[in-house]
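Student: Quick one: sequence plus predicted model below, questions after.
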Amino acid sequence: MQAEIVAALPKSVAGVAVPDTAAAKAAARLCAEHSPGFLYNHCLRTYAFGRLLMARQGMACDAELTFIASALHDLGLLEPFMTPTQRFEVDGADAARAFALEHGFSDAEADVVWDAIALHTSPGIAVRKQAEIAFVHIGAGADVCGLGMSLISPDDVAEVLDAWPRLQCKTQFHRLMLEVCRRKPQAQALTFTAELGRAHIHGFACPTFEQLMAAAPFDE
């Protein structure tokens, strides 16, 4: 089933070429093997929306690295790649960097993949980094929060959604993030996921910034 999904990768979507390299296909396969359908589709939409939005600014990128980072950017939400203490972005970045090195990429290229994933939820930072890092951040923000979607033509949006349907992405993504919060609440400190945990999990054991500052060992 998952192998069939990867084999059916389109050559392009909404004018955005989908890399046809062995490493790109392996990244898509790794994502498909471990992800629920909604998350796999989100990762591929991240690539397409990021490319579409950044092209409007005249920005080019290494398509293969951008695709790999997009396909693997949520590995940290999945059991095989999840550590007990790290935030999910770092877990995913570590796994994706290892993947890049195993598939013959240089240390510098693997570092770009790491940064793209580790920083994909960091507004104001990712967009100041290399193009591939900015593309993943912009694409993920567009697909999850709708940021910049008004700048993409309705026909292009429809083509991306036809290729990779949402499959109740809002509901499913919310549920998955809450499960991560339940499993390792302390890892959510000072992240956006802490907001979810406090709002929806009774007794969520994760300090706020104010609590951490108040507990600092100083008299004033």
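Tutor: Cool, got the structure. Numbers count the residues shown, from 1 in each chain.

Student: CA atoms for contacts and neighbours, from now on please.
Tutor: Will do.

Student: Distance check, the residue nearest the centre of the chain against residue 40.
Tutor: Among the residues of the chain, residue 73 comes closest to the average C-alpha position under Cα atoms, centre = their mean, at 3.5 Å. Residue 73 sits at a distance of 10 Å from residue 40 (criterion: Cα to Cα, to the nearest Å).

Student: Then residue 64?
Tutor: When distances are taken as Cα to Cα, residue 64 and residue 40 turn out to be 17 Å apart.

Student: Who has more neighbours out of those two?
Tutor: In terms of neighbours (other Cα atoms under 10 Å), residue 40 is the more surrounded of residue 64 and residue 40; the figures are 25 against 18.

Student: Please name the residues that touch that one.
Tutor: With contacts taken as Cα atoms under 8 Å, 6 or more residues apart in numbering, residue 40 has the following neighbours: 31-32, 71.

Student: can those go into JSON lines with extra columns for secondary structure, neighbour count and distance to residue 81?
Tutor: Compiled in JSON lines, these are given as follows (DSSP: H, G, I helix; E, B strand; the rest coil; neighbours: other Cα atoms under 10 Å; distance: Cα to Cα, whole Å):
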{"residue": "31", "secondary structure": "helix", "neighbour count": "27", "distance to residue 81": "11"}
{"residue": "32", "secondary structure": "helix", "neighbour count": "23", "distance to residue 81": "14"}
{"residue": "71", "secondary structure": "helix", "neighbour count": "31", "distance to residue 81": "14"}
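
Student: between those residues, which is closest to residue 129?
Tutor: Closest to residue 129 out of the contacts of residue 40 is residue 71 (19.1 Å), distances taken as Cα to Cα.

Student: Skip the chain neighbours and tell me the closest residue to the closest one.
Tutor: In space, not counting the residues next to it along the chain, residue 71 is nearest to residue 43; the distance is 4.9 Å by Cα to Cα, 6 or more residues apart in numbering.

Student: was I right about the one you found contacting residue 75?
Tutor: No: the pair residue 43 / residue 75 is not scored as a contact, 9.9 Å apart, by Cα atoms under 8 Å.

Student: Put this next to the first one:
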Amino acid sequence: MSDALPLRILAGATIPDTPLVAAAIDYARKYSNNPTYNNVLRSLLLGFIIADKVLPDRDREVHAVAAILHDLGFPIGHPPDSPLLSKDKRFEVDGANAAREFLKREADSAAWDKHRVQLVWDAIALHTIGSVVFEKEPECQACSFGIWADFQGPDRVAGGLLTWDEYNAVVKEYPRLGLMKDLKEQMCTLCVTKPDTTYDNTGDRYVKDYSRKGKLTQDLLETCNLDDIQPK
């Protein structure tokens, strides 16, 4: 299916040029501030540059949609009472759920079966958990290749799969716009607005009175020892 997709070249990356991909870009623009919007497009382009070298047989439209929509759960950039943001879910899950609903509305149901939709959901929900996502399907791996490369730079991409020339061409097209400062603000906002969802969040360093106590897997294990409960 992916082999027949119309393509275009942008900043050195060859990406799908389908109505669904265009709609995803418009949707990301609607719910993203400028740093986040540029981040998702850089993640798209960098992911395609890297994955085309090592995962050529992946579903490229799945990869593209997941990369474009992966940060829909970031709170800054949304209007008040945004329908995409929950009060009780991690931002990655909010983003994955929003992408799934987007696909239900916008995608051709004959072409987008449950498996393809699930791949998008998994790629987004797991994109911050490297020990899991890089063991998943090629589409999920490819999506995170680009996301991680945008934050870490070419020197940390294994195997020399991203050169500085390739990276700089993408950044020239979509500048960083203070990405790390914006990420800090996004994470701190999550710590303030829904602290119970902030597993693995770094905001505890910056938000007054925020505590990670009770929000770690270790806390769950220590407070729920079923070995001490006798069967009834």
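Tutor: Thanks, I have the structure now. What you see is a predicted model, and the numbers here were worked out from it, not measured in a lab.

Student: Can you tell me what the residue nearest to residue 71 of structure 1 aligns to in structure 2?
Tutor: Residue 43 of structure 1 maps onto residue 40 in structure 2 when the alignment is built from TM-score structural alignment.

Student: how much does the helix or strand that contains its match stray from structure 1?
Tutor: Secondary structure assigned from DSSP states H and E places residue 40 of structure 2 in helix 34-54. In the superposition against structure 1, helix 34-54 of structure 2 averages 1.4 Å from its aligned positions (mean Cα distance after the TM-score superposition for structure 1).

Student: mind checking how far that helix is from the chain centre?
Tutor: 10 Å (Cα atoms, centre = their mean, to the nearest Å).

Student: residues near residue 146 of structure 1, how many?
Tutor: 11.

Student: Any figure for the gap between it and residue 76 of structure 1?
Tutor: Residue 146 of structure 1 is 22 Å from residue 76 of structure 1, by Cα to Cα.

Student: ditto for residue 28 of structure 1
Tutor: Plainly put, residue 28 of structure 1 is 15 Å away from residue 76 of structure 1 if you go by Cα to Cα.

Student: Find the nearest non-adjacent residue to the aligned partner of residue 185 of structure 1 in structure 2, please.
Tutor: Following TM-score structural alignment, the counterpart assigned to residue 185 of structure 1 within structure 2 is residue 195. Nearest residue to residue 195 of structure 2 in three dimensions, chain neighbours excluded: residue 210, at 7.7 Å (Cα to Cα, 6+ apart).

Student: Does the one you found touch residue 204 like I think?
Tutor: Yes: applying Cα under 8 Å as the test, residue 210 of structure 2 and residue 204 come out as touching, 5.6 Å apart.

Student: between these two, who's got more neighbours?
Tutor: With neighbours defined as other Cα under 10 Å, residue 210 of structure 2 and residue 204 compare such that residue 204 has more, 18 against 14.

Student: my guess is the more buried one meets residue 189, correct?
Tutor: No: because the distance of 11.1 Å does not satisfy Cα under 8 Å, residue 204 of structure 2 is recorded as not touching residue 189.

Student: got any residues that touch both of the two?
Tutor: Both residue 204 of structure 2 and residue 189 lack any common contacting residue under the criterion Cα under 8 Å, 6+ apart.

Student: Now for the nearest residue to residue 193 of structure 2 once chain neighbours are set aside, how many residues are close by?
Tutor: Residue nearest to residue 193 of structure 2 in three dimensions, not counting chain neighbours: residue 87, with 7.9 Å by Cα to Cα, 6+ apart. One way to gauge burial is a neighbour count; for residue 87 of structure 2, by other Cα under 10 Å, it gives 13.

Student: what do you get for the one 10 residues further on?
Tutor: With neighbours defined by other Cα under 10 Å, the count for residue 97 of structure 2 comes to 22.

Student: Quick one: name whatever helix or strand follows the helix or strand containing it.
Tutor: Taking DSSP H and E as the criterion, the element that holds residue 97 of structure 2 is helix 91-106. Using DSSP H and E, the helix or strand that follows helix 91-106 of structure 2 in sequence is helix 114-125.

Student: which part of structure 1 lines up with that next one?
Tutor: Using TM-score structural alignment, helix 114-125 of structure 2 lines up with residues 107-118 of structure 1.

Student: Please name the residues that touch the residue nearest to the centre of structure 1.
Tutor: Under the criterion of Cα under 8 Å, 6+ apart, the neighbours of residue 73 of structure 1 are 43, 89, 92-93, 96, 116-117, 120.

Student: show me where structure 2 has helices.
Tutor: 19-30, 34-54, 60-69, 91-106, 114-125, 130-133, 138-152, 164-173, 179-193, 217-223 (DSSP state H).

Student: So what's the gap between the fifth one and the chain middle?
Tutor: Pointing back at helix 114-125 of structure 2 there. For helix 114-125 of structure 2 - counting by Cα atoms, centre = their mean - the centre lies 11 Å from the chain centre.

Student: So which bits of that helix are buried?
Tutor: Along helix 114-125 of structure 2, these residues count as buried under the neighbour rule (16 or more other Cα atoms under 10 Å): 116-117, 119-125.

Student: repeat for the second one
Tutor: Using 16+ other Cα under 10 Å as the test for burial, helix 34-54 of structure 2 gives 34-52.
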